[in-house]
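A.B. asks: below is the structure, and that's it, no one-letter string:
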């Protein structure tokens, strides 16, 4: 099995869980359609896959961690719906389809995002209440994820991104800090929560966190590069939108070649945090880190 086949298999397992996770909850029909329109629109399911892979690497059970893993996808999807809104990034296309607010309307899109964020915390609780994971592990993981997704993490990062849009002369350090909040925080939390839910020790949790932090930086650099060199059909969203909106990006500050090199350097650093582990999950995480930068080579 190739790495892409393995990633696709893992994503499909997450997808199977997501299909049912919003059903039979009394959600009004139009709101449910809007939530599922974005949640089930495909994608690599990278964040839940990272939860499950680190959890498996450190001795956890995938079935018990799946509700928590799915919560990451709900949070990620809500952020995409809100980022696309006219008041923010004003994007009409997402994953090759009309953005949620274009398919439905702005009010419904806002409420769909709100609904997904709230449902995510119900899914986190299910890891303990339904699947039987120890409550102290789930509580710690909830705290980590809430911090990563909140005002000091992803939400704050989007705020800074909007503040930097259209500015010139933005220092590289400020760009790194913004992306560590907007993109990196949720990827980091995915790895860290997987380790916590497995009952891992502090050294293993630190390794998971640092692996996630470094691939988070690499992932964002590569996304910036792809916005320049990719095409709309491949990206699933308008190519060149960063430049058109005056976004501060790595290629804009340090050029394409240096951006590619920097992404690979971060991946190399991430791999050092896998050096003490063995087995299929270690190999998968190793290949996943490499895959992030291979998209631009």
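C.D. replies: Received the coordinates, thanks. This structure is a prediction, so every number in the text was calculated from the model and none was measured.
A.B. asks: for the rest of this, base every contact and every neighbour count on C-alpha atoms.
C.D. replies: Noted.
A.B. asks: and residue 211, how close does it get to residue 292?
C.D. replies: Shown here: residue 211 relative to residue 292, a distance of 13 Å by CA to CA, to the nearest Å.
A.B. asks: more neighbours, those two?
C.D. replies: Per other CA atoms under 10 Å, whichever of residue 211 and residue 292 has more neighbours is residue 211, with 26 against 20.
A.B. asks: structure two is appended below for comparative analysis:
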């Protein structure tokens, strides 16, 4: 079976956002060099760059040039990296391994890790706001900011901590997943729509439904990997959820049910793309990659 053309472009697009990130992070001022080093450690030389790929793939669906998407692609990855740094902290998930190497607070120290996360978040919005004064940078900033706050990642992480040792129902767990993981995936898909203000509401809604389904399924898959994977393949500890009595979808509702829910959400994502229309090859390929990943 021939792979989609987007698969052949994915490595090139990853290299593109890597260059954007490296250029900005390597140019950080020498003052606070330990902080800058920690920021580079957290954001460079690791990660699959799936969220930037979602930005570029959505841009292709909207007939946007990659150059117009470099800033939002880099920004969403910086936010993702900041969230991982903070999630790994002793006060949060207390993880010692990320992407196959020591987490930032282990490699440096806890205070530097907190500051590095803060600074990565600030840099994301700095890059995103450096537009030409048009409406689009402002709109993209608002989309990304909502994904970070109380209705997004921060609120989702708060629920994640609250649910430790509890047995929330499926609706509560999925609400938490949509916030802590799905919100940033949704932002990656929706930011490019700010560059197409004329986009029909029905097509915009189709992209939102696609992103919501993929974001929720992605986190359920992540929970499955905690059970079925191994530390070498996923690059982090495989017993973190169980040891902290996390609200893990497969632990609470069953492994087979988790697989069935992922399939259901994958079908929802595919149906949403049929409603969107043409040029969704990249989004389809990424959805399959996100929902069937082994690491």
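C.D. replies: Good, I have the coordinates. Just so we're clear, the structure is a prediction, and the values are computed from it rather than from any experiment.
A.B. asks: so stretch 33-51 of structure 1 matches what in structure 2?
C.D. replies: Mapped onto structure 2 using TM-score structural alignment, stretch 33-51 of structure 1 covers residues 37-55.
A.B. asks: first vs last residue of the matching stretch, how far apart are they?
C.D. replies: Span of stretch 37-55 of structure 2 from end to end, CA to CA: 27 Å.
A.B. asks: and stretch 53-73 of structure 2, by the same measure?
C.D. replies: When the termini of stretch 53-73 of structure 2 are compared using CA to CA, they are 7 Å apart.
A.B. asks: in it, what counts as buried?
C.D. replies: Within stretch 53-73 of structure 2, the residues scored as buried using 16 or more other CA atoms under 10 Å are 53-62, 64, 66, 69-73.
A.B. asks: now swap in stretch 163-178 of structure 2 and tell me
C.D. replies: Within stretch 163-178 of structure 2, the residues that qualify as buried are 163-164, 167, 173-174, 176-178, counting by 16+ other CA under 10 Å.
A.B. asks: helices of the stretch 1-150 of structure 1, residue ranges please.
C.D. replies: 3-21, 29-39, 46-57, 62-83, 100-103, 106-129, 135-149 (DSSP state H, counting those that start in this stretch).
A.B. asks: what range in structure 2 matches the shortest one?
C.D. replies: Put plainly, it is helix 100-103 of structure 1. Taking TM-score structural alignment, helix 100-103 of structure 1 hits residues 104-107 over in structure 2.
A.B. asks: average offset between the matching stretch and structure 1?
C.D. replies: The superposed stretch 104-107 of structure 2 is, by mean CA distance after the TM-score superposition for structure 1, a mean 0.4 Å from where its aligned residues fall in structure 1.
A.B. asks: next up, the contacts around the residue lying closest to residue 137 of structure 1 once chain neighbours are set aside.
C.D. replies: Across the structure, with CA to CA, 6 or more residues apart in numbering as the measure, the residue nearest residue 137 of structure 1 apart from its sequence neighbours is residue 197 (5.4 Å). Residue 197 of structure 1 sits next to 55, 60, 65, 133, 137-138, 141 when contact means CA atoms under 8 Å, 6 or more residues apart in numbering.
A.B. asks: and those, which two are furthest apart?
C.D. replies: The largest distance within the contacts of residue 197 of structure 1, taken as CA to CA, falls between 60 and 141 and amounts to 13.9 Å.
A.B. asks: what's the single longest helix in structure 1?
C.D. replies: Of all the segments assigned as helix in structure 1 under DSSP state H, the longest by residue count is helix 202-229.
A.B. asks: what's the mean distance for that helix versus structure 2?
C.D. replies: Comparison of helix 202-229 of structure 1 with structure 2 after fitting gives an average deviation of 0.9 Å (mean CA distance after the TM-score superposition for structure 1).
A.B. asks: okay, buried residues for that helix please.
C.D. replies: The neighbour-count criterion (16+ other CA under 10 Å) identifies 204-228 as the buried residues of helix 202-229 of structure 1.
A.B. asks: just to revisit the earlier point, quick one: which of the buried residues of stretch 163-178 of structure 2 is nearest residue 125 of structure 2?
C.D. replies: For these, with residue 125 of structure 2 as the reference and CA to CA as the criterion, the closest is residue 178, at 21.9 Å.
A.B. asks: mind listing what the aligned partner of the closest one in structure 1 touches?
C.D. replies: By TM-score structural alignment, residue 178 of structure 2 lines up with residue 180 in structure 1. Taking CA under 8 Å, 6+ apart as the contact definition, residue 180 of structure 1 lies against 153, 157, 213, 216-217.
A.B. asks: rerun at 10 Å
C.D. replies: The neighbourhood of residue 180 of structure 1, defined by CA atoms under 10 Å, 6 or more residues apart in numbering, consists of 148, 153-154, 157, 174, 186-188, 213-214, 216-217, 220.
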